[in-house]
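Visitor: Got a predicted model here, sequence first, then my questions.
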Amino acid sequence: MKLLYFFLLMFVILLGGYLYVNDFSFDNSSFSGYLLNTLFFFLLSLVGIITLVLAVVSIKRKSAHKGIMTIRQYYEYKEYKTD
């Protein structure tokens, strides 16, 4: 739930900052354009962040040596099991 609040806060900050920087005046056409641009950039950045997080997680999970024993490890394992 905290993540949802964080993204909501980020959206409000992005929207407020964008409106402030572009000297926003409240009429329907300019508000619609600002809102659409802000939503577009927010969604693009969200997709980028999610892609980056998933890539990092998948790279951390994959290990080249996971589940593979060397010959020495196999014989040590076999000796230990027979004792």
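Guide: Happy to help now that I have it. None of the values given here were measured: they were computed from a predicted structure.

Visitor: from here on, contacts and neighbour counts on C-alpha atoms
Guide: OK.

Visitor: any idea how far the nearest residue to residue 15 once chain neighbours are set aside lies from residue 31?
Guide: Leaving out its chain neighbours, the residue that sits closest to residue 15 by CA to CA, 6 or more residues apart in numbering is residue 38, at 6.1 Å. Distance from residue 38 to residue 31, counting by CA to CA, to the nearest Å: 10 Å.

Visitor: do the same with residue 14
Guide: Here residue 14 is placed at a distance of 14 Å from residue 31 (CA to CA).

Visitor: Check it against this one:
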Amino acid sequence: MKILYFFGVVIVLLFLGYLIFNNFSFDNISFSNFLISSIFVFLMCCVVIGGILAFISYGRKHSQKDMMTIRQYYNYKNAR
């Protein structure tokens, strides 16, 4: 339900931003151009944030690649 509220707030903010930039006059053509450009910017920001998170996740996953857990260590010590 929170994501629905988030998208509702985003839609309201887009509409208010459009009205503020155009001195509270509404035009269908300029509004569609505004929506296309702002959605493009929003999607590019999401792609960049997703890329950063994927890079961080990849770095964390491979930073512990050669480390043993406690159980693996004791199994290794007992096998000698």
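Guide: Good, I have the coordinates. Since the model is a prediction, treat every value here as computed from it, not as a measurement.

Visitor: care to give me the TM-score?
Guide: Between these two chains, after superposing, the TM-score reads 0.63 (TM-score structural alignment, normalised by the length of structure 2); 73 aligned residues with a CA RMSD of 2.9 Å.

Visitor: just to revisit the earlier point, for residue 38 and residue 31 of structure 1, indicate the residue with more neighbours.
Guide: Between residue 38 of structure 1 and residue 31, counted using other CA atoms under 10 Å, the more crowded position is residue 38 (20 against 14).

Visitor: Now that one: which helix or strand?
Guide: Element membership of residue 38 of structure 1, judged by DSSP states H and E, is helix 28-61.

Visitor: counting contacts, what elements does that helix pack onto?
Guide: For helix 28-61 of structure 1, the packing partners by 3 or more CA pairs under 8 Å, 6 or more residues apart in numbering; DSSP states H and E come out as helix 2-21.

Visitor: Give me the buried stretch members for the helix it packs on, please.
Guide: For helix 2-21 of structure 1, the neighbour count (16 or more other CA atoms under 10 Å) marks 11, 14, 15, 18, 19 as buried.

Visitor: This completes my enquiry, with thanks.
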